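Trainee: Need coordinates for the below:
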Amino acid sequence: MLQAIMSCLSLIRVRMQQGRPTDVVTLVERAEKGASRAATLTHRLLAFGRQQTLEPRLVSLDAIAHDMEDMIRRVVGSGINLELKLGDGTWLVLCDPNQMESALVNLCVNARDAMPDGGWLTISTSEVILTDAEVAGFDDAQPGRYCCIAVSDTGTGMSPKIMEHAFEPFFTTKPSGQGVGLGLSQIYGFVRQSGGIVQMETALGKGTTVRLCLPASVQKEDMQDEHKDPAKTIVLVEDEEIVREVTAEQLREQGYRVLEADSGAAALRLLHAGARFDLLISDVALPGTINGRQVAEPVRQRYPAMPVILVTGYAPGDALSDMEVIRKPFAPEVLADRVRAKLEQLRTDAD
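Mentor: Just a heads-up that it's a prediction; the model follows:
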């Protein structure tokens, strides 16, 4: 991919020296295509390495599968019989819903490809209690209650040797040009980064089942009963006046008390003045010499348990890898869910 980009740039230089600028447009388009492919590859590798930027929300795996049924039917085609066996689980999981939807589609595409002559594709959900033995092979995974979504097919299945390599990047059994071997590895990285585990059952000629299990986070009833937390105070740091005012209004409608600051310096003045608050939300790019991270660091130094959410309009990269990040633009419910989760974690840690 880099070779394609470098070759195009080299030819652009030559064409400009030759006085042939009209030929440059095609070369630029080719270089952009190569860069786009490289960006996609990088994103998939980051997913496998559990380094991608996720935007987790409290979601129902049952609801995700149900909402995607029509799309999946179109993806797999009329030659595949699709069956949904969904529960009405009482637990929600904390994960990036877009990544979960992408994972589900990828699993269904793999299942379709494993059934070239047709067959049955089943999507099921369940809530299980995983033991120490069942999570032993996964670093950092804890035993306990999990919500699972499984994709099963009646296709060709895999041999034990192939199964050992199924989640490795670039491993694929498909012919050249029909797969790069990053689909399962990307799913594996996303699930592990979300605190979950991946289980696979397969045998040659007997089909395959891939099960994604994520820690159960909160019960639906608790979400309804504890939707608001009026006792909590939030410091909101945002220099764009309209964004700050609207965001503050949304938070106040959730029952929170909001202290507003239009710069990093103003936020630190609140801190030094002894203002008491329970959560800091700050934009990363702020006017002046103090950015959002530089606001968060002294807050954490004074109050180590203080939850912090940073908001940015661009990919945070390594500089924000240890911070909770929400990307702009975001829906109001995304911020509400993240604030609720942060304050709930604070309450749990205090107990």
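
Trainee: can we go C-alpha only for contacts and neighbour counts from here?
Mentor: Noted.

Trainee: so where's the longest helix in this protein?
Mentor: helix 24-48 (DSSP state H).

Trainee: Could you look up the next helix or strand downstream of that one?
Mentor: strand 57-59 (DSSP states H and E).

Trainee: list the helices and strands that next one packs on?
Mentor: strand 91-95, helix 332-350 (3 or more CA pairs under 8 Å, 6 or more residues apart in numbering; DSSP states H and E).

Trainee: List the buried residues of the last one.
Mentor: Judged by neighbour count using 16 or more other CA atoms under 10 Å, the buried positions of helix 332-350 are 335-343, 346.

Trainee: how about this one, so we can line them up?
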Amino acid sequence: MATASPPLTPPDLRTADRPILWGVLAIGLVTALLLLWLLGDLVAAGIFIALFCSTVGLVVLYASRRSTSYTVSAPADIGLMSAAINDSGDAVAITDRAGRLICASRVYGEWFPGLPSPPGLAIADNGDERLAQIGRAAWRDGSASLDGLASGRGRLSATVMRAGLSEDHLVWRLRRMEGNDLTHQARRLVEGDGGVRLGAAGVMAAIVDGGGRIVSANRVFLQRALGDGNGDGTGQVLAHLLDDSRDLIRFHSEGANATPLRVIQVPLDDGIGESPTLFLLLDDAAALRPAVEAASGHIEALLAMLPLGLALAERDGRILFMNEAFRRAAGLPPGQPVLYPSDLVVKEDKAAVADAVRRFAAGQRMSGDIAVRLRYRADEPVALTIAGARGLGEAAALLSLKDNSEESRLKNQVAQATKMQAVGQLAGGVAHDFNNILTAIIGHCDLMLLRHRPGESDYDDIQQIRQNSNRAAGLTRQLLAFSRQQTLRPQILQLPDVISEISNLIKRLMGEQVKLIVKHGRNLGQVRADPGQLEQVIVNLAVNARDAMPGGGTLTIQTYAVSAAEVRRLNSDILPVADYTALSVSDTGTGIPPELLGKIFEPFFTTKEVGKGTGLGLSTVYGIVKQSGGFIFADSKPGDGTSFVIYLPVHRADPVTDAPPVPTKKPKQGELWGTGTILLVEDEDMVRAVAERALTRQGYKVLTAANGEEALEVLEAMAAEDGEVIDLLVSDVVMPTMDGPTLVRHAREKFPQLPILFMSGYAEEQLRRSIDLDRVAFLAKPFSVQQLAEAARDALVQNKG
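Mentor: Below you'll find the predicted structure:
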């Protein structure tokens, strides 16, 4: 218990002494008058009275300083408060309104030597300021609390409460926070059956906090150190229980002739201030060496069970033992021998690691961290903890390495997914803008071809421009496929039928040196996919396989059924449990290195020479498969070839959605001429000009608008007239200010039966999900003059039908 005296008040003269003082002064005055009467000398009388008054003043001042007591009795309830808080296991302190310490518990004095008054405690991370904040909150609200204070005694929680008869005191209570960390697990191990088993093996175990005080210990340690196996060693300083004179460690309670001890220090780093340490103590007498060696086996078994990667090294640095967690954290291949810690790191870090191990093994009892790059996982630096240990046998150093592979893998996956999403959005936007440009180029080429005949010099040039534009359109489709925004027209189909359609094409692409083998399994379920896009997937994989076999080889395309039970046995975190039809494309080529296998689906990533690949092949395959609801996996080893497996979910027939469409009468292929009035809305001037000329040449009357507001004005003007009406609205989907769907909703308020033809460079399926409108047709950009005429004709025919 610690108490602080209350403030002292200045002394004052007692009221009872004042008459005596006045009497003494009166006697002095009378004596001065008598001297004046007897001597008749006024100067002598004045000197006498001055000396008399001075003497009386000095006497009074001396008496007041000597007799007046400065002590002020403490409040009546201080003793009660001290007795109440002294038995608490928490650190308790009481302060007055001025912030002075009035009373403190014994634990508070042990935790904070010198009895500083809260909030002036030595706590890291601005702990004093945080304590001051809850103190002010307690004066205002009556109570306040705070968790997570980092100190040398672990993580603390603080509670402050206003108390007292006049509520002019604060009661501060600080306690340790128990967490699900390595220290807590070690305490459970030492205090439970693990501590009993260690004791049976002759191993004494104790956990010591950052201040050197015992937190927990097994019964064997308590019996040897305190003489009582059921005693309480909590709070005692470990160094006070041990005698390390003459470089030998013994228990004080056993005397100078006791058996020496060996000590192993295992840091339990919880990241809070000074880390707690697990101390393992064993007898080190030569007569007990067989028992010590047996205990060494138990220690290694114990270290093998801990989730932290641990290894023991002798004085010259040779590794004696490492647990499996240490091997995983170091990234060691199975069966790879390691003789020295320097064998684990890259060449640049070998000298630093070897020097650190020798320094700590030479007798230093403290631990330290060193940042290194591992030999088998050199992508990022890790922290290697080295601690000196008076361990078992030849062990002199303890090495600790945490396995961050899973955490790093998850971080890389999140970063990769974020990067792919950003690139996909960029690719979709770029493809949309390119589609507008290509629409204008292809449209103008078509219009120019109508005025030229084959054989003319300009005709061939125009055809070349059109072909290059179509190639560029194919590139934009690849970008949209990667970003999963291309227009798919899925059908219910069987994978063997798709493969048979393109088998001859694949044979021609493979050449004479590559042998093609096609195998089909039984009971294959139907899948729902776009046959054209699926053919592109197979051709891309086949071409990549051919390039991986420059000297020839075998390409195997196989289909087989995968049941839900088989998927469940795969125990995949990515593949949902369902029935699938799988497509496997395997080759016997050179294979893909492991460091590149995770990057093959990234856009613009290629291992081919400059000019021989765009890096969009596999990213396009990935986008088509994912947009079709499937999954694709790659497995490869250098020299053993590569295998791509695509899982497409089996389609279950729906009598409503899968019903055959009602046949409608369609005009002949060459009947593109039409009549009627079309309102064309397009914000791109070049696309609007091409579309207007193309529709006008087919016989339509075309009204144009550059945006949605202008189109509504045209519709209102048409509604005011009784004669002419709009037969078809052709509009872009994405436009500034007012987009196409918003325009259509306003237009159908006055024209409910108005047919709509949307033009867009984005995916039709994506637009249909986001546009809740009926009687709407879509035309994907880029389109030719003929495709625009056919789309307009079909939209008008369906509306009339």
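
Trainee: hang on, the earlier thing: mind putting the helices and strands packed on strand 57-59 of structure 1 into a markdown table with distance to residue 270 of structure 1?
Mentor: Formatted as a markdown table, those follow (distance: least, CA to CA, whole Å):
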| stretch | distance to residue 270 of structure 1 |
| --- | --- |
| strand 91-95 | 32 |
| helix 332-350 | 20 |
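
Trainee: which residues of structure 2 does stretch 257-271 of structure 1 align to?
Mentor: Across structure 2, nothing matches stretch 257-271 of structure 1 (TM-score structural alignment).

Trainee: which parts of that stretch are buried?
Mentor: Those would be 257-265, 267-268, 270-271, for stretch 257-271 of structure 1 by 16+ other CA under 10 Å.

Trainee: tell me which of those residues is nearest to residue 171 of structure 1?
Mentor: Closest approach between the buried residues of stretch 257-271 of structure 1 and residue 171 of structure 1, by CA to CA: residue 264, at 47.2 Å.

Trainee: quick one: that closest one from residue 85 of structure 1, how far?
Mentor: For residue 264 of structure 1, the distance to residue 85 of structure 1 (CA to CA, to the nearest Å) stands at 51 Å.

Trainee: Could you do residue 251 of structure 1 as well?
Mentor: Distance from residue 251 of structure 1 to residue 85 of structure 1, by CA to CA: 37 Å.

Trainee: contacting residues around residue 792 of structure 2?
Mentor: 728, 757 (CA atoms under 8 Å, 6 or more residues apart in numbering).

Trainee: which residue in structure 1 lines up with it?
Mentor: Counting by TM-score structural alignment, which is the criterion used here, residue 792 of structure 2 has no counterpart in structure 1.

Trainee: Secondary structure element holding residue 792 of structure 2?
Mentor: helix 785-800.

Trainee: Now do that helix: distance to the chain's middle.
Mentor: Its chain's C-alpha centre and that of helix 785-800 of structure 2 lie 52 Å apart, by CA atoms, centre = their mean, to the nearest Å.

Trainee: Repeat that for stretch 250-261 of structure 1.
Mentor: 26 Å.

Trainee: Please apply the same query to stretch 515-523 of structure 2.
Mentor: With CA atoms, centre = their mean, you get 44 Å for stretch 515-523 of structure 2.

Trainee: circling back to that earlier point, can you tell me which of the helices and strands packed on strand 57-59 of structure 1 is nearest to residue 194 of structure 1?
Mentor: Comparing those by CA to CA, strand 91-95 comes nearest, at 6.1 Å.
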